[in-house]
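> My questions concern the predicted model and sequence given below.
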Amino acid sequence: MKKTNRPLVLASVMLAMFVGAVEATIVSTAMPSISADLGGFSKYSWVFSAYLLMSTVTVLLYGKLSDIFGRKPIFAVGILLFLIGSLVCGFATSIEELIFYRFIQGLGAGAVLPIATTIVGDIYSAEERAKVQGYLSSVWGISAVTGPAIGGMLVATIGWQYVFWVNIPLGILALLGVMLFLVEPPKQQKPSIDYAGAILLTVSLTCFLYWLVEGGVGFDWLSYETLLLLSGTVISGIIFVRVERAAKDPMMPFDIWKNNAILYANLVSLATGIIVIGVTSYLPTYVTGVMEQPATIAGFTLTAMSIGWPVAAFFSGRLLIKIGYFRTTLAGCVFLVIGTMLFVFMRPEFGPFWAAISSFFVGVGMGLTSTAFIVSIQAAVAYEQRGSATASFMFMRNLGSTMGVALLGSILNTSLLAYFKERGEDMSVNAINGLLTEKGRASLSLETLSFLQKGLSMSLQNVYGVTALFAAISFLLIFGLPRKKGA
């Protein structure tokens, strides 16, 4: 009988994860050029939100489908959708077209990352997974380091379209590697597909995530649209739970959440999703607007997190074997608390090195926890539920990032408006745009510059305070994990 070629499958899976993970950072670098070419700056954020929305909504569905039909066919469907989306993104002639194509890309991305991680859980033993999952976790950090550099180089040389097209040859190689060298066990039972559950889950999550992304931007938080979307979220969610409890083979098996290793890992994943999006979204704004550093220095402060993450992920696999899941994840959460608290105490005069150190500590915390959680979750369930369990972890992190974008953005805007109002200034949040470039700062009077920088600094301190709160919550949740060494 033909056997799985584990090294080649691992290389293919890491390549697939790199392509999916690098998409966020590589596109962010190209967005100024894309916006200048296609127009539609008011819809700028939807280029990111469309991708995040679809990948979050579908990740649980793909995880379950991979348990029913096997990893290979669902992985193939996901990566083909992702590659088709990447191809047409490069041909977009308007921002609206690009947003639609990003939906297609996100629809495929929802399968690539969780199934790639699940495949590794299938082909390696529990003892080997700790080290190998450390390699996979490091892909996230490496993609964050290389993404901006690759994106900047492509935009400067051959055009922003290649930011999307560079995915295609890499994705094809990853697909061929998995299809040719992965051998799966035959399915013994006839698949039972929970169509009703899939539809209800998609409706509920879409309503909720759309409200999070557009609330306070496309419509007021207290509005008819909010009432409609939240009603849709709650009603479809309640029906979904009832349908799942009665389903023969539910899309989301609730029994896996009864396992403490999965429940608490997923709750911490939700909180860390908020922390990561808070750092990556707003640290460059602080370094550029308040510290008056160029974009390259702002990028360096984020790169520090991207270095800490893969280094810690590499050592996390070894720590799991030596001290167990509980102590490894506890150490990770300690680093998250330290990193976020350093952000809270950051002041403009401390300079970008302080920001980089803070970022590095957060990266170390993410590297230690993410690897440990994936290994513990996959060890807690059988093969038939491993796809669903792994997808639930990915889903919670994505959900945390999506919630974080809305929550932290709202805190920042509200804090700025309150600052302006308290000081009797009739300014909009858009006034901050003048701080983000050297030319913009030069056009402001010293008094206005100081006023805006103080307001931005105070408002971002509120944002960092919330991220520190979620780090503290993560630390407390760790104590719900099983504490037996090797469990």
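Cool, got the structure.
> from here on, contacts and neighbour counts on C-alpha atoms
Will do.
> Please give me every residue in contact with Ser269.
Contacts were defined as Cα atoms under 8 Å, 6 or more residues apart in numbering; by that measure Ser269 touches Ser370, Phe393, Met394, Met396, Arg397, Gly400.
> again but with Asp194, I slipped
Neighbour list for Asp194: Ala247, Asp249, Pro250, Met251 [criterion: Cα under 8 Å, 6+ apart].
> For Ser12, state which of these is nearest.
Using Cα to Cα, Met251 comes nearest to Ser12 of those, at 27.3 Å.
> How many residues are close by Met1?
Counted with other Cα atoms under 10 Å, the burial measure for Met1 works out to 4 neighbours.
> on that earlier part again, now, which of the contacts of Ser269 lie within helices?
Those of those mapping onto helices are Ser370, Phe393, Met394, Met396, Arg397, Gly400, per DSSP state H.
> if we can go back for a sec, could the contacts of Ser269 go into TSV alongside distance to Arg483 and neighbour count?
Formatted as TSV, the entries for the contacts of Ser269 read as follows, by distance: Cα to Cα, whole Å; neighbours: other Cα atoms under 10 Å:
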residue	distance to Arg483	neighbour count
Ser370	17	28
Phe393	20	26
Met394	23	27
Met396	22	23
Arg397	23	24
Gly400	25	23
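> Put this next to the first one:
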Amino acid sequence: MSQVSEATVDSVANTGDALPHADVMRVISGVVLCILLGALDQTVVIPAVPAIAGDLGGFGQLSWIIAAYLICSTVSTPVYGKLSDTYGRRRLLMSCIAIFMATSALCALAQSIHQLIWFRALQGLGGGGLMALAQAAIADVAPPRERGRYQGYLSAVWAIASISGPLVGGFVAEQWSWRWIFWINLPLGALAIWACSRGLRNIKTHANGHKARIDLVGMLLLAGTISTVLLALGWGGREYPWLSFEVVGMLAVGGVLATLLMAQEKRARDPVLPPPVFANPTYVSSVLVSTLMAVVLFVCLFSIPLYAQLLRDASAAESGLYVAPFMLSNVSGNLLGSMYARRKGTIRGALRIATALSCFGLALSALMPAGAPVWMTVGAMVITGPGVGVCLLGTIMSAQNAVPSKNIGAGTGALLVLRSVGGASGSTLAGALVASGLAVASGAMAASHISANFELLYGITAVICAAAFIVTLRMPNTPLRSQISSVSLGE
């Protein structure tokens, strides 16, 4: 198979027309393995945690195996996005994969829990660029109106990895060793590097008209802001009470750093988060809806297995099957959102329908009695899933459409990092409410206490969906462009 032809790319650069479908698919083949690596590694480790504890000890620090990766990957996401606007997607994406592979090997060789935590943090620095750069690469070769068609492929891979990750991790840890969970990243990473080199060889992003200056101060302030907020969300209700000095203090430090970050970005020549991007009402609305629906997504992902185990007496393996219908309906939402965008040339209407649909599904879950049949509980989540899928795909399309080509990487990275913060908030909300139900549950009234807390959780999440719907009512109905302007001949 031939790679993207120089003549084709040069034609696109001069006319702004979209690449042929076959050429775009070669680019997609170059980034889809990156999505697989990033998504799989976030879930495959979870079922192996007991085996890791038995081998390395340190039961009290096991949560940091997940948290260290999450924090570092979230912190690095917008930085990679900004740097890729200057230095190109291909070079940085291949560097991210190489870092990811090297640190995967270190994780497999870890001899203590502390080593594994540090190596997982370093692995997150590589993993943080996989999703952001893959999404930005699609924006380089497909116009916004057609972009959902291709981003839907990535969303499908992410959903499949999210479902299969816990199954693969549990099987590998049980049949072989937890270390193979990390060793398997090496052949997958090598294949991803080859695919990226082939698929992105002649595609690069719009070049800025002046010599780039790295906003190091902004990057450090951004990293500090995200880290403190995520640590506070992780500690609250688990390590420390929500109103404790530690949690409140971390949130206060995060607020101070965020204020300093805004001041720095206003005066920086090449800000990591360009202020003009956040002055665009379409972009801001897209980011708000994306963040709120990320809360909904992670509430569902966290709560559905626990609901199955605590109220349906399902085993750990069976509880994973309860998530599958929700994730599959989520993927269907990606496809529906893509079809709507291509037909209507805008995405606001789809976001309004999607947020209303998810709100309705969660309201059904909140009002459902404890003894309701399984098909009813699963059905409510199947109603919720498509709306979440439409929003997560549609907000990326809308946000990238709203920013100039030179800021696509930075804009995409900012949206994804705030989406990660929303996801962490959703997991924290679900964990806190479920844990409080378990704390007071005892005897014959245990099930009713737990059921009441699940009802409260889904009720709160329905309100969050309603807030997202209100944002879409104020969102400008910006037409999706049918041309691209960020592709040029080069590396």
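Yes, it's here. These numbers were taken from a predicted model, which means no experiment stands behind them.
> hang on, the earlier thing: can the ones in helices among the contacts of Ser269 of the first structure go into CSV with extra columns for distance to Phe300 of the first structure?
As requested, those are arranged in CSV below (distance: Cα to Cα, whole Å):
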residue, distance to Phe300 of the first structure
Ser370, 23
Phe393, 29
Met394, 27
Met396, 28
Arg397, 24
Gly400, 25
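> Those residues: which two are farthest apart?
For these, the maximum inter-member distance is 13.9 Å, found between Ser370 and Gly400 (Cα to Cα).
> And Asp215 of the second structure, what's its match in the first structure?
With the correspondence set by TM-score structural alignment, Asp215 of the second structure lines up against Asp194 in the first structure.
> any idea how far its match is from Gly177 of the first structure?
Asp194 of the first structure sits 30 Å away from Gly177 of the first structure, going by Cα to Cα, to the nearest Å.
> Ok, Ala298 of the first structure next?
The gap separating Ala298 of the first structure from Gly177 of the first structure is 37 Å, by Cα to Cα.
> Name the nearest residue to the residue positioned nearest the centre of the first structure, ignoring sequence neighbours.
Taking Cα atoms, centre = their mean as the criterion, Asn398 is the residue nearest the geometric centre of the first structure, at 4.8 Å. The shortest distance from Asn398 of the first structure to any residue other than its chain neighbours is 5.6 Å, reached at Thr56 (Cα to Cα, 6 or more residues apart in numbering).
> Tell me the counterpart of the one you found in the second structure.
If you follow Thr56 of the first structure across to the second structure using TM-score structural alignment, you land on Thr74.
> sorry, back to before: next one: whichever strand or helix holds the residue nearest to Asn398 of the first structure to chain centre, how far?
Taking DSSP states H and E as the criterion, the element that holds Thr56 of the first structure is helix 44-69. The chain centroid and the centroid of helix 44-69 of the first structure are separated by 11 Å under Cα atoms, centre = their mean, to the nearest Å.
> which is the next helix or strand following that helix?
On the C-terminal side of helix 44-69 of the first structure, the nearest following helix or strand under DSSP H and E is helix 71-89.
> Please work out which residues outside that next one touch it.
Contacts of helix 71-89 of the first structure from elsewhere in the structure, counted by Cα under 8 Å, 6+ apart, are 62, 65-66, 97-98, 101-112, 115-116, 119, 161, 164-165, 167-168, 171, 175, 178-179, 182, 184.
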